[in-house]
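**Q** Model the structure of this input:
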Amino acid sequence: ACDAVVTLTWNDNLEPDLVGYNVYRSTTSTGPYAQLNVATVPTSMFDDMTVSNGVTYYYVVTAVNASAQESANSVEVSATPQSGNMGGGDVGPPWINEFHYDNAGGDTGERFEIAGPAGTDLSGWSVVGYNGSNQLAYQTVALAGVLADQSGGFGTRSFAFSGMQNGSPDGLALIDGFGAVVEFLSYEGTMIASGGAANGLTSTDMGVSETTST
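**A** This next block holds a predicted model:
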């Protein structure tokens, strides 16, 4: 969410008779929702420019096929547009800012930090751990909370991730409330995810590592 704009993205529906999507909004969690689009949305992105800064909005999306049949609602996501969250352009979605996965001796305090624009609601988002030995997802951590304005219109939140794999390589995927991959990072090498939201994606190697002496 940026200054008077909420940008929604979601995973494509792969049904062969897909026509497009409907986007619904409410100012109350779980609705009732009102449809925003007049014509069916043809792509998996929608800009809501009828919002007011400081108000939290709740969204769901449905898929529509050639017979005008509509799917069930997606998972609800929320956003709170804020004034000043744009500095010459969209500041973009949150990101994985840092993480800790390896200790000297037994691993303790494993966690990651999410950073992003102040006011970003992380409800419905998640981080998925991918194991480089088999490329599969091994754990999902649900995110929650709203990023506070800690400095310059940005904030962070830290989340525990017990059992985070020790690398060579392993990865973390940041998933938004519509199930779309926002970021797929790895450490101690690159990998290609198999299954889950990041299926088939190649990770971006952070280029850093922790050792057992960390």
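**Q** switch to C-alpha atoms for all contacts and neighbour counts from now on
**A** Will do.
**Q** Would you mind confirming that residue 51 is in contact with residue 79?
**A** No - between residue 51 and residue 79 there is no contact under Cα atoms under 8 Å: 10.1 Å.
**Q** between the two, who's got more neighbours?
**A** residue 79 (23 against 16; other Cα atoms under 10 Å).
**Q** and this one, so I can compare the two:
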Amino acid sequence: MRTLFIILLVNIVPSLLFADNINFIWDPNVEPDLAGYRLYRSTQSGQGYVMILEIPCGPNDITCSECTDAGVPAGEYFWVATAFDTEGFESDYSVEQTTVVLGNGEIQNLRIISRGS
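**A** I've put the predicted structure just below:
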């Protein structure tokens, strides 16, 4: 499996609760052995990532090109994503995405566009 993984758009949508929902959208990986994606979050840039979501899917499955990190409390957060294949190999982390969740239905950095590796 190639380690090319691109996150083109991260769209952040606040909820009306005390915690916020962070929505991630990307162009799907088209490798024939794609098994899914993993989303990791940390409170420190470049380290301490913890897997918070695993999105199982197959190649060209357009239904698995987005996910939501739900109920994120106020604070500064850093996210990376990976793709993994049917043999269990996982790509390198994408480019780190960051935002500040204010916890009152507001989020700084409403739109982040980047390319991962």
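**Q** Next, the TM-score between them, please.
**A** Here the TM-score for the pair of chains, by TM-score structural alignment, normalised by the length of the second structure, is 0.68; 93 aligned residues with a Cα RMSD of 2.1 Å.
**Q** so what sits against both of residue 51 and residue 79 of the first structure?
**A** Common contacts of residue 51 of the first structure and residue 79 (Cα atoms under 8 Å, 6 or more residues apart in numbering): residue 6.
**Q** Please say which position in the first structure residue 93 of the second structure maps to.
**A** The alignment partner of residue 93 of the second structure in the first structure, by TM-score structural alignment, is residue 73.
**Q** mind listing what its match touches?
**A** Applying Cα under 8 Å, 6+ apart to residue 73 of the first structure gives the contacts 60-62.
**Q** so which helix or strand takes in it?
**A** Counting by DSSP states H and E, no helix or strand carries residue 73 of the first structure.
**Q** Where does the closest residue to it other than its chain neighbours sit: helix, strand or coil?
**A** Closest residue to residue 73 of the first structure apart from its sequence neighbours, by Cα to Cα, 6 or more residues apart in numbering: residue 62 at 5.2 Å. Following DSSP: H, G, I helix; E, B strand; the rest coil, we place residue 62 of the first structure in the strand state.
**Q** what number of residues lie near the alignment partner in the second structure of residue 62 of the first structure?
**A** Taking TM-score structural alignment, the alignment pairs residue 62 of the first structure with residue 82 from the second structure. By the criterion of other Cα under 10 Å, residue 82 of the second structure has 23 neighbours.
**Q** Residue 82 of the second structure contacts residue 88, doesn't it?
**A** No - counting by Cα under 8 Å, residue 82 of the second structure stays clear of residue 88, with 11.8 Å between them.
**Q** what touches both of the two?
**A** Joint contacts of residue 82 of the second structure and residue 88 (Cα under 8 Å, 6+ apart) do not exist.
**Q** quick revisit: who's in contact with the match of residue 62 of the first structure?
**A** When contacts are counted by Cα under 8 Å, 6+ apart, residue 82 of the second structure touches 5, 37-39, 90-94.
**Q** How much space separates it from residue 31 of the second structure?
**A** Between residue 82 of the second structure and residue 31 of the second structure the computed distance is 13 Å (Cα to Cα, to the nearest Å).
**Q** repeat for residue 72 of the second structure
**A** In terms of Cα to Cα, residue 72 of the second structure sits 31 Å off from residue 31 of the second structure.
**Q** quick one, strands of the first structure?
**A** Using DSSP state E, the strands found in the first structure span residues 6-9, 18-26, 34-35, 45-48, 57-65, 77-79, 95-100, 111-117, 126-131, 137-142, 154-160, 170-175, 181-187, 204-205.
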